[in-house]
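Participant: pasting the sequence and the predicted model now:
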Amino acid sequence: MQQVQAVVARAKGEPVELTTINVPDPGPGEAVVKIQACGVCHTDLHYREGGINDDFPFLLGHEASGTVESVGEGVTEVAPGDFVVLNWRAVCGECRACKRGEHKYCFATHNAEQKMTLEDGTELSPALGIGAFAEKTLVAAGQCTKVDPEARPAAVGLLGCGVMAGIGAAINTGAATRGRSVAVIGCGGVGVAAVAGAALAGSSPVIAVDIDAKKLEAAKANGATHTVDSSQVDPVEEIKRICAETYEGAEGADVVIEAVGRPETWKQAFYARDLAGVLVLVGVPTPDMTVPDLPLIDVFGRGGALKSSWYGDCLPSRDFPMLTDLYTSGRLDLDAFVSEEIGIGDVEAAFAKMHDGSVLRSVVIL
């Protein structure tokens, strides 16, 4: 066992604390990773606010890259010294989804068996089974995905959650490609990543919708061909107008990605689709939210598909190395998502910046 500094949320709504934790030596199937960079994600704030569950205290942080320090018995997929991006979906290989070859839908993903603790022995709940606002963390070896060690840690670490969720929502879930139009409602980190994914896939037009001018500028810088300020115009009608300019007869976008997670914007996304269009929900709603009232004939008559995108329907072992290679070759600008680099003691301040739209991602550098 070793002791390291880490960021812990002890109680609902209280400021996070930088404190000492105990990290066990890796057991069978586990790895200890020395963290190099970790993005500050809205999900970490949800944990602190009790929006995920009430298993306090939480060890926050999950959007991370680092170097494998040690591995436990039976680990073959990674070795000490490997540069990895952490994922929160170590696939089991044995469930019904894995057995039919759909590992990205694994129904039995897992984390480390042992628990990290506070100095007094209190067990910690690591965010998304990772807990990477820490100098070192313990994970299941399957949560470690090897990528190009020449890649910038602060940039590729973001593939561990938000950037992958957005790109995957566009490419994996929505099947954005050449000849298809895409609209993204909500341009935080995940929404801008969805814009980047649609642009990478060759979709056109790529329409970004938000009420914040700074977020719309970030979307434009990452591939949006059009921006829509939904505080000034009806976003549904504007999406329809833009798409009809490109494709004669279009009644909306082929793929509409809702990256907010609210009933109002989900309903906008539903009606902003073209006939047979796809709606992708990647924004995370709260448990009390419900699907808005819709005439069932509209659900039937418009056709298409209503989908949810969980982690961008990604398979980390396939997608992380591929996206890292696109980054290192200059085809995917992950650096654009790193708004600032901060210290491990600055997480609480980074949470505050989320509310003013001034950052896509603050990234803790260790």
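Facilitator: Noted; the coordinates are in hand. Numbering: from 1, shown residues only.

Participant: going forward, measure contacts between C-alpha atoms and count neighbours the same way
Facilitator: OK.

Participant: residues contacting the residue most central in space within the chain?
Facilitator: In the chain, the centroid-proximal residue (C-alpha atoms, centre = their mean) is Gly162; its distance is 2.2 Å. With contacts defined as C-alpha atoms under 8 Å, 6 or more residues apart in numbering, the neighbours of Gly162 are Cys41, Glu63, Gly189, Val190, Ala193.

Participant: could I get those in CSV, plus columns for neighbour count and secondary structure?
Facilitator: Conversion of those to CSV gives the following (neighbours: other C-alpha atoms under 10 Å; DSSP: H, G, I helix; E, B strand; the rest coil):
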residue, neighbour count, secondary structure
Cys41, 24, coil
Glu63, 33, strand
Gly189, 25, helix
Val190, 30, helix
Ala193, 28, helix
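
Participant: of the residues you listed, which pair is most distant in space?
Facilitator: Glu63 and Ala193 (14.3 Å; C-alpha to C-alpha).

Participant: so who does the nearest residue to Arg262 once chain neighbours are set aside touch?
Facilitator: Across the structure, with C-alpha to C-alpha, 6 or more residues apart in numbering as the measure, the residue nearest Arg262 apart from its sequence neighbours is Pro285 (5.9 Å). Contact criterion C-alpha under 8 Å, 6+ apart gives Val260, Gly261, Arg262 as the residues in contact with Pro285.

Participant: distance of the residue lying closest to the first one once chain neighbours are set aside relative to Val195?
Facilitator: Excluding its sequence neighbours, the residue lying closest to Val260 (C-alpha to C-alpha, 6+ apart) is Gly283, at 4.4 Å. Gly283 is 14 Å from Val195, where distance means C-alpha to C-alpha, to the nearest Å.

Participant: in addition, the following structure is provided for comparison:
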Amino acid sequence: MAHKVQAVVVREKNAPASIETILVPDPGPGEALVDILTCGVCHTDLHYKQGGISDDYPFLLGHEATGVVSAVGDNVTEVAPGDRVILNWRAVCGECRACRRGEAQYCFNTHNATQKMTLEDGTELSPALGIGAFAEKTLVAAGQCTKVDPAADAAAVGLLGCGVMAGIGAAINTGNVRRGDSVAVIGCGGVGSAAIAGAKLAGATTIIAVDIDDRKLEATRKLGATHTVNSKDQDAVEAIQALTDGNGANVVIDAVGRPETYKQAFYARDLAGTVVLVGVPTPDMVLELPLLDVFGRGGSLKSSWYGDCLPSRDFPMLVSHYQQGNLDLDAFVTERITLDQVEAAFDKMHDGSVLRSVVEL
């Protein structure tokens, strides 16, 4: 049978997000039906709305979610009805060349539900990142569900489903930040702030936050930043070098994703240091660097996809750190809203007043 539920849909490019009745089928083989508890409002959802991901409208928005499994299809062993889960968009296949070489965090064939959710007239929906969680229920591949402790605050831990995991993982997985390292993070929105929290969790002792917004910089101090740099007022590279004995940071994370900020990251790292790009560039951006500088400075230039995470490994571990007080996920929840406030939450992204608005259902 199909379940009629309320959900947030965008029908065409730049159209307002609207509340619609959608039809969600019962799970088939390998699928899970999930009752959504919370879902964060992420920039990726805004990119879908604006046509920056694809033009496969209408989109069912939302993907940073927690929920409770209400039903599973045949051949599902990972989760069972009643399980509290965080949804993810890296349901690894176990069979592709990345999985076969033991690097499932780079899986090239992640799974989504086979069946389609639809509008009442039968129009098929494209769920954001294969999830579509601004809805009372959603249908996903069972591998997109990671079981976690139900005692943890759903609104906080659900943010591990995308942006917060991307930032933390950029530090601990991609950047391999170690105890005693110096780390600089350029861009202190949700992902950059999470990278700062990740650097603290990994044991970095000098953590430098760089942004042009003093409000964001002040907020990073609560997450672990030991120093802040407003790059409107001072040169970011010079400031980072000055705070690291003239050497540059061991790891510099670009959470903006522009040629200008990447160059800052490149020149602000120590010799043989690491640059991590986790901010997402647009297709038109081009980077130019002297090849001799790339050679002469050594080290590593890395890109971080979803924080190079494995949800089955990283989500429970980070939830445990949250419950022990080592990771302040509550700090990322700026406001708790309802489904009909999603469009207004998109507007708040532009003024820098929120890290995350979280829909509670």
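Facilitator: Nice, I can see it. It should be emphasised that the depicted structure is a prediction, and the values quoted were computed from it without experimental measurement.

Participant: restricted to strands, list the contacts of Pro285 of the first structure.
Facilitator: Counting by DSSP state E, these place none of their members in strands.

Participant: next, Val184 of the first structure: secondary structure please.
Facilitator: Secondary structure state of Val184 of the first structure, per DSSP: H, G, I helix; E, B strand; the rest coil, is strand.

Participant: now which residue in the second structure aligns to it?
Facilitator: Superposed on the second structure with TM-score structural alignment, Val184 of the first structure falls opposite Val185.

Participant: same question for Gln3 of the first structure.
Facilitator: Across the two structures, Gln3 of the first structure finds its equivalent in Lys4 of the second structure, going by TM-score structural alignment.

Participant: assign that match to helix, strand or coil.
Facilitator: The three-state assignment at Lys4 of the second structure reads strand, by three-state DSSP.

Participant: how many neighbours does the residue nearest to it when sequence neighbours are not counted have?
Facilitator: Taking C-alpha to C-alpha, 6+ apart as the measure, Lys4 of the second structure lies nearest to Leu23, with 4.9 Å between them; neighbours along the chain are not counted. Counted by other C-alpha atoms under 10 Å, the residues lying close to Leu23 of the second structure total 25.

Participant: correct me, but Leu334 of the first structure touches Val156?
Facilitator: Yes: with contacts defined as C-alpha atoms under 8 Å, Leu334 of the first structure counts as touching Val156 at a distance of 6.9 Å.

Participant: between those two, which one's more packed in?
Facilitator: Set side by side, Leu334 of the first structure and Val156 show more neighbours around Val156, with 29 against 24, by other C-alpha under 10 Å.

Participant: host element of the more buried one?
Facilitator: For Val156 of the first structure, the enclosing helix or strand under DSSP states H and E is helix 153-156.

Participant: in that helix, what's buried?
Facilitator: Residues of helix 153-156 of the first structure classed as buried by neighbour count (16 or more other C-alpha atoms under 10 Å): Pro153, Ala154, Ala155, Val156.

Participant: helix or strand right after that helix?
Facilitator: Downstream of helix 153-156 of the first structure (by DSSP H and E), the next one is helix 162-168.

Participant: post-alignment, that next one versus the second structure, mean distance?
Facilitator: Taken over the aligned residues, the distance from helix 162-168 of the first structure to the second structure averages 0.4 Å (mean C-alpha distance after the TM-score superposition for the first structure).

Participant: off-centre distance for that helix?
Facilitator: Taking the mean of its C-alpha atoms, helix 162-168 of the first structure sits 5 Å from the chain's own mean (C-alpha atoms, centre = their mean, to the nearest Å).

Participant: ok, stretch 85-103 of the first structure next?
Facilitator: Relative to the chain's own centre, stretch 85-103 of the first structure is displaced by 18 Å; criterion: C-alpha atoms, centre = their mean.

Participant: show me the contact partners of it.
Facilitator: Stretch 85-103 of the first structure has contacts (C-alpha under 8 Å, 6+ apart) with 62-66, 104-111, 128-130, 140-147, 156-157, 159-161, 315-316, 320.

Participant: next, the buried residues of it.
Facilitator: When neighbours are counted by 16+ other C-alpha under 10 Å, the buried residues of stretch 85-103 of the first structure are found to be 85-93, 95, 97-98, 103.

Participant: and if you look at stretch 217-233 of the second structure?
Facilitator: Neighbour-count burial for stretch 217-233 of the second structure [16+ other C-alpha under 10 Å]: 217, 219-221, 223-231.

Participant: could you confirm Ser70 of the first structure falls within a strand?
Facilitator: Yes: going by three-state DSSP, the assignment for Ser70 of the first structure places it inside a strand.
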